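>>> no sequence for this one, just the structure:
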């Protein structure tokens, strides 16, 4: 499960590359939702960099479904 969206003033340096990884794999957010067991809405919050937290189990399930590592999914903006 992904935590609710952060306040707009709570900018952070972590960027989720979910859009890029989905595009590279030809996968939709809806399909990832089915594979991971997380709602499309929660995945969208993560995809749009509005999540404040993510469970390790969700992060692992996303990485398993996408065949990637955590560092491929989450990067630090500079």
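That came in fine, so what should we check first? Model, not experiment: these values are computed from the prediction. Numbers count the residues shown, from 1 in each chain.

>>> from now on I want contacts and neighbour counts done on CA atoms only, so please keep to that.
Fine.

>>> hey, which helix is longest across this protein?
With residue count as the measure and DSSP state H as the assignment, the chain has helix 56-66 as its longest helix.

>>> who's in contact with the helix or strand just after that one?
Per DSSP states H and E, the first helix or strand lying C-terminal to helix 56-66 is helix 70-73. With Cα atoms under 8 Å, 6 or more residues apart in numbering as the test, helix 70-73 has contacts from 16, 17, 18, 21, 59, 60, 63.

>>> dropping in the other structure now:
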């Protein structure tokens, strides 16, 4: 089992770019890109909270999936 981050899909659904998300959250553009491309082995809890708040996400399962 592994975690998959659906941030790229969620951004597309909301018509938002990675750059816009970076500007709104204060998270480095490179970090946003790595998260969108599932290149991170760990994600800062604060980043998840900022992203969820910015995108109006109330259930973390909307952006994080546990897959087999």
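Yep, that arrived. Predicted, not measured: the structure shown is a model, and the values here were computed from it.

>>> in structure 2, what residues pair with the longest helix of structure 1?
Aligned by TM-score structural alignment, helix 56-66 of structure 1 falls on residues 45-55 of structure 2.

>>> got the buried residues for the matching stretch?
Across stretch 45-55 of structure 2, burial judged by 16 or more other Cα atoms under 10 Å covers 47, 50, 51, 52, 55.

>>> now do it: everything it contacts.
21, 24, 25, 27, 58, 60.

>>> are any of these buried, and which?
Among the contacts of stretch 45-55 of structure 2, those classed as buried by 16+ other Cα under 10 Å are 21, 25, 27.

>>> adding distance to residue 66 of structure 2, write the residues you listed out as a markdown table.
Listed next are those as a markdown table, based on distance: Cα to Cα, whole Å:
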| residue | distance to residue 66 of structure 2 |
| --- | --- |
| 21 | 23 |
| 25 | 25 |
| 27 | 24 |
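
>>> what lines up with residue 46 of structure 1 in structure 2?
In structure 2, residue 46 of structure 1 lands on residue 35 (TM-score structural alignment).

>>> and that match, how far is that from residue 10 of structure 2?
For residue 35 of structure 2, the distance to residue 10 of structure 2 equals 12 Å [Cα to Cα, to the nearest Å].
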